[in-house]
Structures are given as C-alpha cells and as structure tokens.
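Chemist: sequence? don't have it. structure:
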C-alpha cells in the first residue's frame, strides 16, 4: 500500500494548500528583498543607456559621426551637449525651472511632478502590499477605473454638503477598487485561480465597462456627444493646495496619509504580520494557524482600496470629470513603482516621485531640445528590466550576490511511514 500523505499540523480539510510552482514566488521575493543599492543602480544604469539613445537620436551627433576618425572630439563634445541639455530640460520640467521669470512659474514643475505622482503612489502602495503577500496583483488598472467610476458617480449625481460630499466620494472610490480586486481575491481563495490571469482579464472588463457607462444618459454630459461625464460638483472635488495657478490638489495629502497607513498596517499591525507571513511561506503560515485563503481575500481588498483611491485622485482632483482614459497607464506604471520601491511605503513614495518627474519633465525635454519623448518611455522600460533582474545589475556593477535574497525552503510533507518511524 503506498504511503499516505500526512498534512502539516493545523491544516484542516476545509483549506488545502494551493499546489502551484514556487518559481514566481521566489522571483518576486528576490526582487522585493533586493537592496536599496540595486534599485538606485538600476535607475542610474537606465539613465546612462537613455543618454546614449539621446545622443544617437541627435542630428548633429549623427553628422559628426561621419568624420569621427578625423576629429573624434567633435562627436564626444556634441554627444555630451545633447545629453546634458536633454537632462537639464528634464530637470527644469520636473523640479525647478531657472529660466522662469517669476518664482511661481519656476516652482510649477515640482507641483506637476507631485500631481502626476499621486495616483502612482496610491496604486503602487496597493500593489506593494500584494507583492509582499506573495500575490501578483496586475489589476491596478481596472481597480483605478472602478474607483474612478464610483467616485465620479457620487460626485456628479448627489448634492451634499461640503466636506461630507468629498468624504463619500473618496470612500466610494476605495469601495469600488476593493470590490473589483476582491473578485480576484475570492477566486484565488475559493478555486485557486491564478491572480495574474484574473486581474488582467478584470482590467479588460473595466476598460469596456467605463466605455459602456459613458454611453448611458446618467453618465453623459448634457449637450455633449463625447464620452465624458458631467463635471464633479464643487463640494466633491479635492481642494487645490496652492491656488488656481497650480493643479496640485489634496489628493497628494491622501497619498502621503496612505503611505503612513500602509507602513503601520504592514509593520505594526497583526493583519500586516499575517500578510507578510503568508508572503514568506504560505505553508508555514498555514501550519501556524493562519487562514491563508482569507488572507488572500483581505490582501486583495486592501490593495484594491488603495488603487481605487488613485482613481479618486484623477476624477476628483486632476481631471474633475470621468472619462474613458481615467486610468491612463497609471495602473501598469504602478507595477514598476512598487518594484522599484521594493514594495515598502517610503520606497514607493520615492519611486512614484521619480516616475512623476519623468512624465512631467519629458514634455519640456521634447519641447526645448527636440529629444523624442519616447526616450522617457524607454528609460522607464529599462528600469523595469533592471529591477526585474537584480543579478543583471549586480553583474554589471560587479556587486556580490545577496545571500539574504533566497526564499525560504518550502515545507516538505511527511509520509505515514516517516511518522511511525
């Protein structure tokens, strides 16, 4: 008679461990647990390669390459000028513009960076919670859309007092994102469905859902054939922090508050300990009495709520209307933000600011130097590549391998013969 498999102690028949390869969990653990130095060097390496592309795209540099062997200094000088001018324009468009005649105009770039970074930070915080819990939540795009739908509907439909209206809009955004992510969490817990596939499919459903809703009378602006909602009521929008001359709104404060909440949740609360325990080793967590399946649901609900708040930043703050492009590419960029920030709140905030700066400064870089804005997209893609491959960054800079990045060994089920022995 073949040896019977004895489940680990504390495991009941109602909750069986999901049998799936641990390769993805191991890779995610290695990315999240990599050192800050690897993340910084990944950004530096991406900027260096981006600089080479900027020089290669410059027409003067291309012309100087034709007589490189007769006057190599011309090529090197023009290449340096092209790269330095492009990155200087990027800085001027993202942080501070020294050419501006007034101080208010000089600091406008940093306010644009903060505005663009707000949804990236919020969505990145949610994804980071999922990554630390061992879940590949790729559904921030759909969760942002649902958060925007809920916030927008409450914002332009109801007539409520100031303060109360905004609070209900924000809570509605969190609820919409949580419900959408909760679908993937429940399917993961009840059926073992792969959360990557489920969240990607939910992204597509959300994209078509918002397009359909904007074709209905309750969501359409009166007298307009464009797919845009009525404007959000003044009582339901985020107030501007620096006046009408800037787009920076109180949603940025919500993002900072969410970062503090995420830190407390993951580092100081019992439920955060459960999230991290399941992410480190679900079998060991199950043996310790933690309900892994219910933890998956709570992780997705929390992550979705934060991504839904990112939708509120767009609908209630930046755009103040609901459109089909409410999520833009924030949901996908937030994946890189969370990975670059190692799924930690502080790192996610800093990574969100970096990507906000790249977005805000890329337009100015193109306008002043003629550098294709696609270079910024290439730099972002390179950051994704290097963050997803820490050994590659270590090999380029000849860093020692991180011994602490190995994932915990899985618990091996014991047989009845081993128990009797």
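Modeler: Yep, it's here. Computed from a predicted structure; not experimentally measured.
Chemist: only C-alpha atoms from now on, for both contacts and neighbour counts.
Modeler: Fine.
Chemist: was I right about residue 273 contacting residue 266?
Modeler: Yes: with contact defined as C-alpha atoms under 8 Å, residue 273 counts as touching residue 266 (6.4 Å).
Chemist: these two: which is more packed in?
Modeler: The residue with more neighbours, out of residue 273 and residue 266, is residue 266; 20 against 15, by other C-alpha atoms under 10 Å.
Chemist: report the buried residues of the host helix or strand of that one.
Modeler: Residue 266 is located in helix 251-268, with elements delineated by DSSP states H and E. Within helix 251-268, the residues scored as buried using 16 or more other C-alpha atoms under 10 Å are 251-252, 254-256, 258-259, 262-263, 265-266.
Chemist: next up, a structure to set beside the first:
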C-alpha cells in the first residue's frame, strides 16, 4: 500500500467507522445523529468563541501526543503522560506562586523549564526500571499515573491549599502572569477573536515543539539512533547504539513534553493548579500519536480532531439530552479503530491496492 494511503486513508476510514457506530448509538438513545453533528460543529468551529476552546484543548493534545510519539519512535509505549503532566503542573505552580516575576514571558519560560524538568524526572524512574531492571514500561508508567494523582492530591489538600480555601487548589497566580490569549495576539494584526476563549500563546509553542521534534528525529544523529533502536533493538546494539541511553533519553524527552502541557492547562487556563488540571489529556495523547503515526507533524490533525470532540461534546451536553459521557464513547471508538483494530481497516485496503497493482 502506498505511503500516502497508509497515512491518510487508514485513519480516515477508521474515523468514518467510529462515527458511523457512534451515530447508531445516538439513534439508540433516541436522538438525531445529524442534529448532534451540527451542534458539535457549530459549538466548536462555528464561532471564534468555540475555536478558542477547541484550540485550547488542541494545545494540550499536541503536547501529550508528541510525548507519546517520541517515546514510540523508540518502541516505548509511554502511558504515563497523565501523571507526568500532573507533576509538571506542580512545577508550574511552584514557579508561579513562590517567585516574583516582572512579566508573563519570563514566567512562561521558567514555567516551561520547570514543568519539563518535573515531567522528565517523573518519567526517568520508569525509564530506569525498564533500561536496568527490565520492568515493562507500560506497567510502570500506568502505576506512576496513580502515584502522581496521590502526590497531587496530598500537595493540594495539605501543602499548597490556602488556609481559608475549601477546594483542593492553589491560590490564583498574579494577574501579571496571565498568558496572552489569541484575542490579544490576533488583535495585533487586526483580526477579531473572542475574549472568552482560553486558547493562548502556548498553541504556538506546541506547534514550535512539533517542528523541533521533527528536526530532532529526522535531522540529527540522536534522532536516527532513537528510530534505529525502535526499528530493531538487536541491530541497534550491533551498530553500537546503547539501549540504556536511548531508553533514558527518549523517555526523558517524552516526559518533558508531557509535563510542558501543564503550562497551558494551569497558566493558560484557570491560572491556578487544580486537582483535575490535566483532564485526561495524557490518555488522549496516546490516540493522537496512534492516528498521527507517531510523526511530530502527523499528530497536528488528530490533536485538532480531539479538540473538536472535547469542545463539541460540551456543547452537545448543554443543548441536548445526550450526556457528555457519549463523547467519551466516541473517543473510545476512535481510539479502538485507529489503534487496536487498525488491521481491520488496513488489510482490506491493502487487498484493494494489491488488486489494482495487478491490473495495472
């Protein structure tokens, strides 16, 4: 099958099947799937307000999807993005609460560095266990998600919570630390955009990271070593590539990217660290990476798709009797068909292209 068909047709048909089954489920609960689709499109893409939220969620999924994609290039299935992003949020909160900053951009740079360091350190422990002890990265990263949630619960309930507050969250950051939103950025070139949408400058940072990740993976020796190790570990060892080094480096980069997501969801969102700041973005990043074929540029469209589903799902729950959990069902179907059932779509397409080639 041609490369373009593998990149475009397989995910497209997987999406169509997932949406078709979702439509049947919506029909089964007595709602109109066409009307539901219209509401989702209108609520997420029909106004600058909707775009503001869609692109905000997209930013989260870009960073967590990129984290999973980098690790998967070394055939390391990092399922710990959720926990790494949670711990990254702790780094953002410490930087913003306890260091006085003169302006937002110095605080943002410091928050990016702190969140990346916290996320990388959290990913380093499962990486070390995999590299030195043979502990499977999938199991350890899943376990560390629960440990991170417990650490965050304790920190927000007993350490960082203001004495007069009831909810497990930090105090709000200083107003000077508010990140410029798309309204502020696009207003510089005369483009009107909703003030309410939380999409902010971190969208451009996430896109920059995608470009830098592409340069790293396909234009540097380290990137070649990571991909070579992922393609064949014995061949990489024969070529003198250290497996311990690749596992550690790939997971450190992956954890750093996942941790950086917290800058968007903490500084760019509520401007304080709350208990559920990640909102499942670490797990959605797995689906984004799978749909994007673990390519730093390929993940952009899937991240936008899941941003659309998140925002559209919220509008759907408001305007209809369809519960928001229905969007989780749609996301699960997309993940199932683009991941676990990928061959169910791929094999018929390969048969079609093989038949066409024989005729030609």
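Modeler: That came in fine, so what should we check first? Keep in mind the model is a prediction, meaning the values are calculated, not measured.
Chemist: where does the TM-score land?
Modeler: The TM-score (TM-score structural alignment, normalised by the length of structure 2) is 0.89; 338 aligned residues with a C-alpha RMSD of 1.9 Å.
Chemist: turn the buried residues of helix 251-268 of structure 1 into a markdown table, including distance to residue 186 of structure 1.
Modeler: Shown next, in a markdown table, are the buried residues of helix 251-268 of structure 1 (distance: C-alpha to C-alpha, whole Å):
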| residue | distance to residue 186 of structure 1 |
| --- | --- |
| 251 | 30 |
| 252 | 31 |
| 254 | 28 |
| 255 | 27 |
| 256 | 29 |
| 258 | 24 |
| 259 | 26 |
| 262 | 22 |
| 263 | 25 |
| 265 | 21 |
| 266 | 21 |
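Chemist: returning to that earlier point: mean per-residue distance, the helix holding residue 266 of structure 1 versus structure 2.
Modeler: By mean C-alpha distance after the TM-score superposition for structure 1, the fitted helix 251-268 of structure 1 averages 1.0 Å away from its aligned residues in structure 2.
Chemist: and the contacts of that helix?
Modeler: 114-115, 118-119, 121-122, 125, 129, 238, 271-273, 275-276, 306, 312-313, 317, 344-346, 349 (C-alpha atoms under 8 Å, 6 or more residues apart in numbering).
Chemist: out of the residues you listed, which end up buried?
Modeler: Here, 16+ other C-alpha under 10 Å leaves 114-115, 118-119, 121-122, 125, 129, 238, 272, 275-276, 306, 312-313, 317, 344-346, 349 buried among the contacts of helix 251-268 of structure 1.
Chemist: so which of the residues you listed are in helices?
Modeler: Judged by DSSP state H, the subset of these located in helices is 114-115, 118-119, 121-122, 125, 129, 272, 275-276, 306, 312, 345-346, 349.
Chemist: aligned partner of residue 278 of structure 1 in structure 2?
Modeler: Using TM-score structural alignment as the criterion, residue 278 of structure 1 maps onto residue 229 of structure 2.
Chemist: what's the helix or strand for its match?
Modeler: Assigning secondary structure by DSSP H and E places residue 229 of structure 2 in helix 221-231.
Chemist: contact partners of that helix?
Modeler: With C-alpha under 8 Å, 6+ apart, helix 221-231 of structure 2 has contacts from 72-76, 216-218, 235-237, 241, 243, 246, 250.
Chemist: ok now that helix, how far from the chain's centre?
Modeler: Centroid displacement of helix 221-231 of structure 2 relative to its chain, using C-alpha atoms, centre = their mean, to the nearest Å, is 22 Å.
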